[in-house]
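Student: Got a sequence here, can you build the structure:
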Amino acid sequence: MKKITIAIDGFSSTGKSTLAKQLAKHLEYVYVDTGAMYRAITFFAMQNGYISIDFFDKETLINSLPFIKLHFEYNAALGFAEMYLNDISIENEIRTLEVSSFVSLVAEVSEVRAKLVEQQQEMGKGKGIVMDGRDIGTVVFPDAELKIFMTASPETRAHRRYDELKAKGADVSFEDVFNNVADRDYIDTHRDDSPLRKADDAIEIDNSYLTREEQFNAVLEMVNEVVNS
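Tutor: Prediction:
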């Protein structure tokens, strides 16, 4: 059976990673969470004092990029690959609301995007890959055989993110989560370099009222159509 490249783009908290993981596991494809890569660099910037609420030293972060080593390592107990920064697992650390509040600003930096896009394209050379993010179908893999663009109402996405954070024991308010979702939407869609947008040939899925199973089955049908065409 021929292998294809599946590009999944969309707004924050639309379940892109969940869908991508489901597809990769079912198809026995490689899964790459590009959002985790941007979060890792954001975490690095936070750790080193390059970014805070009212400060962002872009130049120092850019100069530090050659010393940032990222890789994914499969964790059999978890059932997915964890993000490693300079050989240290930071999977839990990058999923906080604090990292979420800065990641879109870091992702705006052209030098950061260039570094990560190059790595992502290298990962996908052999096809048989599912990659999710903000610019996969438009920049990273413009020739992907299947492109999905995921969306849902801001309220729905904020509730999902809030529930996820509370389940992990985070002390957050729904208002803060909703504002974070709205802020990220604006930054992601208005940045100069590779803004979030639906590729012309992408299939849009509004999953505000879809279950994970319904969504997975619908996209799996799309995959089978492409593979068998």
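Student: C-alpha only now, for contacts and for neighbours.
Tutor: Noted.
Student: Strands of this structure, residue ranges please.
Tutor: Taking DSSP state E as the criterion, the chain carries its strands at 5-10, 30-33, 51-52, 55-56, 70-75, 80-85, 88-89, 129-133, 146-151, 203-206.
Student: Before we compare anything, build this one as well:
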Amino acid sequence: MIIAIDGPAASGKGTLARRLAERYRLKHLDSGVLYRAVAQRMIDLGLDLADPAAAAKAAREIDPARFDDPALRSRRTGEGASIVSAVPEVRAALLDFQRRFAAEPPGAVIDGRDIGTVICPDADVKLFVIASPEERARRRALELTRAGEPVDEAAILLDIRARDERDMNRATAPLKPAEDAIRIDTTTLDADAAFDAAVSIIERRMAERPAGADAALRANA
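Tutor: As a prediction, the model looks like this:
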């Protein structure tokens, strides 16, 4: 069972993905961490984030053991991730990693920006999570405040709009919903309401599948 969740920054897709993975006892991968790891490695080495060759090399050398590094969650690293994720060579280097992760039993919940369209186009369930830029800026500001970082919500909003523009208009794997993805707008939803909406969608999809196809998943839920 593969659940693909796409959406822009701070839309709530990461929190939702973690909760769904726990409910259905599936593995979880935040694909954004991969790009943050690439950006962080380049920052650590003092490399130009806009250098495609250096970015591709960093992508081939990322260390999964560092995915929990708090530095990956900094605003600077997030901005860097948006830059390196637009490099085709970086996306190609990380494609196999993500597909292998998804293919391992019992399945996975993966969130990102091109999961349902490129990484797992045959995913069993595809969700596209959105929220207004203003609400996403508010959430990111709150997250940074809790992390003890200085906050300028107006600047965060500008950054979110700029990232959306890059993500939606890049030549390789732009951010867009898969044709068969179901949208969830979390602008006015808290985490519990978004989770309930997603579970309802997944359960409905499971009910539409052939008898026995999701027996293992139902046993885990």
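Student: Next, name the residue at the spatial heart of structure 1.
Tutor: With distances taken as Cα atoms, centre = their mean, the residue of structure 1 nearest its centroid is residue 35 (2.9 Å).
Student: how near is that residue to residue 15 of structure 1?
Tutor: Counting by Cα to Cα, to the nearest Å, the separation of residue 35 of structure 1 from residue 15 of structure 1 is 12 Å.
Student: And for residue 70 of structure 1?
Tutor: On the measure of Cα to Cα, residue 70 of structure 1 and residue 15 of structure 1 end up 23 Å apart.
Student: again with residue 132 of structure 1
Tutor: Applying Cα to Cα, the value for residue 132 of structure 1 to residue 15 of structure 1 is 10 Å.
Student: Among these two, which residue is more densely surrounded?
Tutor: Neighbour totals were compared for residue 132 of structure 1 and residue 15, and residue 132 leads with 28 against 20 (other Cα atoms under 10 Å).
Student: Identify the residue nearest the residue mapped onto that one from structure 2 in space, chain neighbours excluded?
Tutor: When the two structures are superposed using TM-score structural alignment, residue 132 of structure 1 falls opposite residue 111 in structure 2. Spatial nearest neighbour of residue 111 of structure 2, excluding adjacent residues (Cα to Cα, 6 or more residues apart in numbering): residue 5 at 4.5 Å.
Student: ditto for residue 50 of structure 1
Tutor: Of all residues not flanking residue 50 of structure 1 in the chain, residue 57 sits nearest, at 5.0 Å (Cα to Cα, 6+ apart).
Student: count of residues packed around the counterpart of the one you found in structure 2?
Tutor: Under the alignment (TM-score structural alignment), residue 57 of structure 1 pairs with residue 51 in structure 2. Summarising burial for residue 51 of structure 2: neighbours were counted as other Cα under 10 Å, giving 13.
Student: Same question for the one 10 residues further on.
Tutor: A total of 13 residues lie near residue 61 of structure 2 under the criterion other Cα under 10 Å.
Student: Please tell me which residues of structure 1 stretch 77-93 of structure 2 aligns onto.
Tutor: For stretch 77-93 of structure 2, the aligned range in structure 1 is residues 99-115, judged by TM-score structural alignment.
Student: I'd like the distance from that stretch to the chain centre, please.
Tutor: 12 Å (Cα atoms, centre = their mean, to the nearest Å).
Student: my guess is residue 145 of structure 1 meets residue 127, correct?
Tutor: No. Applying Cα atoms under 8 Å, one finds residue 145 of structure 1 not in contact with residue 127, separated by 9.9 Å.
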